[in-house]
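Enquirer: Just to be clear, the model below is a prediction. Sequence and coordinates:
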Amino acid sequence: MNRKILRLAIPNILSNLSVPLLGAVDTALIGHLDDAYYLGAIAVGSMIFNFIFWGFGFLRMGTTGLTAQAFGEEEQTASIMTLARALTVAAVIGVLIVVLQIWIADFSFWLVEASAEVERYTRIYFNIRIFTAPATLCLYAINGWFLGMQNARYPMIVTIFLNSLNIILDVFFVYSLGMHVDGVAWGTLIARYAGLSLAVILLVVKYKDWLQNYVHKLLLEVKAIKKFFSVNRDIFIRTLCLITTFSFFTAKSAEFGNVVLAANSILLQLWMIVSYGIDGFAYAAESLIGRYTGSDQQKRINLAVKYCFIWGIGIGVLASGVYAIFNVHILKIFTNQQDVIDTAMIYFLWTIAGPTVSSFSYIWDGIFIGATATGPMRNSMIIATGLVFLPTYGIGVFYLGNHALWLAMTLFMIARGATLTFFAPKHILRSNTG
């Protein structure tokens, strides 16, 4: 079982780590410019696009779960039709986002109370990056399908290529051409479409025989469509709560001023770096749990759950140790502004605790997605957001200031892990029957 987990997890970890590496490079590039508001603009801009794109993360997660179960059942037509439905939905939503960009921008800046400088440069960033929407969402669908097919290597190739190109372009635009947030946005736009092109090439070359199982009249089959949107509806609600939490965090950080916003964005980046590492095992859980659910092998489901947790929690504890030892040295990689570093150190204890307390919820997410037990995931996130995160900040901010944001985020992660643990015996960890 460990070998199967690592075969899926290692490519996922490598590809996942290139995502926060890109974010870290962007932060470091912009963080070494003259003013903190550039970094604030990247933080707010990234928050807006996280809200937009993460909301449609079901195109990746739901596609993985449904495809993995079809793979376990050895249903080639069901598998390829899942991809076709996901790509259709991704393309339609992506185009709609581009068409509605003016209203999306105005609504976003109405929600976020940033300084005039931050808003000005965020709009520059937004007006370019919004055109990545179709490519980003279609990549979600294709990579999700690859993972469901037990193929973690292709998403790794696509993601590493995309983010490596993005980093090269960002450095070129910012350092060589003297651009700022607009350079980062252009780098993202070009890299996204290059990544999508590579993904399509890999899909057509490797799965040419599978693609022949496409049946156009099944694209809108009522039963399959109902299941597709039922699973994805729950994931959408779950993800909406998640991005609301992270967006709320960034918006409230902006209210504390540009320096706190910059410090919080760096610390949150450190949380995300570890999450992408642990998510390698969560993705492995999605693929394996989905496969074993499809082939009705409960004993292997229970075993996969056990070992995915061992690996995921181990990474979380290791990361907490690294952060505790190298705290200020890590911060200096991201920025040379001493006021930002000093402010970040005040709140660094929360970043040390973050990887360990978050690891439980990340692994459970992968397990529940693979089993397409999306209702409990939705309920868990609603509880963690509405009954834990928001009340904790609302009460704590009067006494703790910015510390209240970090306390709320920490308790939010703990609540997610605890509620999913509560739901697991009924939906995942049944007695061994196969």
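Expert: Alright, I've got the coordinates.

Enquirer: contacts and neighbour counts: CA atoms only from here.
Expert: OK.

Enquirer: Please enumerate the helices of the stretch 301-434 of the chain.
Expert: Ranges of helices in the stretch 301-434 of the chain, per DSSP state H, counting those that start in this stretch, are 338-346, 348-370, 374-382, 390-400, 402-427.

Enquirer: and the comparison structure, right after this:
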Amino acid sequence: MHRDILKLSIPNILTNLTVPLLSMVDLHLMGYLNSEMFMGAVALGGVIFNFVYWGFAFLRMSISGMAAQSFGRKNDKESAMVFYRGLFIALSGSLLLLVFQVGLEKLSFLILEGSPGVKDLARSYFYVRIWAAPAAISLMVINGWFLGMQNALYPMIISVLINIVNIGCSFLFVKEFGLEERGVALGSVIAQYVGFILAVILFLKKYNWVFHHFKVKAIIVITEFKKFLNVSGDIFIRTWCVIAVFTFFTSQSAGYGDVALAANSALIQFLFLFSYFLDGFAYAAEAIVGKYFGAKNKIKLVEASKKLFYWGFLFGASFTVAYMLWGDHFLRLFTDKANVLQEASQYIMWLVFIPIASFGSFIWDGIYIGATASKAMRNTMLISSVVFFFGTYYFFKEIMGIHALWMGMLLFMLSRSVSQSILAKKAVYVKLG
């Protein structure tokens, strides 16, 4: 079982590690320009795309779980329909984003905090990067489906290529052409379309059988589409809670000034680095649990869950120790500005304890998605975000300021681990008898 977990998780970890690496490169490029406003602008613009893309992340998660269950049942037709329905939603949604991009920009900057200078730079970033939406959202569907088919290699190859192209283009556009914030945005656009082209090539190479099941009427059958949307809808709400937390975190950071925004933008990369690492095991959980859940094999499902938590604890503890020992040194990868480094050093101890407090939430997310236990997943996220993040911040903000944001983030992550542990027996394991 350990071998099966590592076979899926290692490619996913390598895939995920390229994502925070890209964010770190973007922050490095902006952090060494002549003003901290560039760091803040890319962070603020990035919040909008986190808001947009995470809003569609329910597609990847729901498709991964449902495709894995159909794989466990050896039902090729059902697998194909999951893929087609997801792609239909992805293309429709991305088209709406392009059509209404002006309205999205105006609404986003009306809500988000930030100085006028930072917002102007972030708008410039936004209007370039928005054109990556069709490729980026379609890739969520394709990669989620690959994972459900127990194929973690293809998403890794696609993601590595995307990030190599993105980093290369960003350095070229910023360092050689002086495009500043527009350079990193344009690098993202080019890279996403390169990745999409590769995804199509890989899909045609191995999964041609999907086209034999293509029937428009079958894709839009109301009863089946409703089942798809019910699971996706719960995960959509869960995902929007995550979006709300991280968007609010960055927006409120901006309200404390450009230096505070730059400092928290650097620190949050530590959390993303850890989360993308643990998501490798969460994605493995989606595929393995989905397969055993679909095959109704409870013994293997329980065994897989225990071993997934073993790996989760090991890496959660390791990250906590690493951040405690070397966190201040890691900060210098993002900027050389003394005022930003001094600001960030005040809050780093909150970050140190997040990995050990939250590893369980990542593993449970994968287990819940694999079992399509979407309602329990939604409910635990609602409680954690509303009560433990927003409630904590508003109760303590007058006393603690930015520290209240970080305390809320720590409690948010911890409460997810605890609440999902409490509900897991009924939500996941009882269903198999």
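Expert: Received, thanks. Small disclaimer: the values here were computed from a predicted structure and weren't measured.

Enquirer: quick revisit: can you say which of the helices of the stretch 301-434 of the first structure is nearest to Ile157 of the first structure?
Expert: Nearest to Ile157 of the first structure among these is helix 348-370 (21.0 Å), distances taken as Cα to Cα.

Enquirer: that older thread, let me know which of the helices of the stretch 301-434 of the first structure is tucked in deepest.
Expert: Highest mean neighbour count among those (mean count of other Cα atoms under 10 Å): helix 348-370, with a mean of 25.

Enquirer: mean per-residue distance, that one to the second structure?
Expert: Its matched residues in the second structure lie on average 0.9 Å from helix 348-370 of the first structure after superposition (mean Cα distance after the TM-score superposition for the first structure).

Enquirer: That helix - contacts with which helices or strands?
Expert: Contact analysis of helix 348-370 of the first structure by 3 or more Cα pairs under 8 Å, 6 or more residues apart in numbering; DSSP states H and E lists helix 58-72, helix 258-294, helix 298-334, helix 374-382, helix 402-427 as its packing neighbours.

Enquirer: One more pass at 7 Å, please.
Expert: On a contact count with 3 or more Cα pairs under 7 Å, 6 or more residues apart in numbering; DSSP states H and E, helix 348-370 of the first structure meets helix 58-72, helix 258-294, helix 298-334, helix 402-427.

Enquirer: Could you check how far the second one is from the centre of its chain?
Expert: For helix 258-294 of the first structure, the separation from the chain centroid amounts to 6 Å (computed by Cα atoms, centre = their mean, to the nearest Å).

Enquirer: And for the third one?
Expert: Its chain's C-alpha centre lies 17 Å from the corresponding centre of helix 298-334 of the first structure when counted by Cα atoms, centre = their mean.

Enquirer: I'd like to know which elements it is packed against.
Expert: Packing contacts for helix 298-334 of the first structure, counted by 3+ Cα pairs under 7 Å, 6+ apart, involve helix 2-31, helix 258-294, helix 348-370.

Enquirer: Now these in JSON lines, please, with extra columns for distance to Thr392 of the first structure.
Expert: As requested, these are exported to JSON lines (distance: least, Cα to Cα, whole Å):
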{"stretch": "helix 2-31", "distance to Thr392 of the first structure": "28"}
{"stretch": "helix 258-294", "distance to Thr392 of the first structure": "18"}
{"stretch": "helix 348-370", "distance to Thr392 of the first structure": "15"}
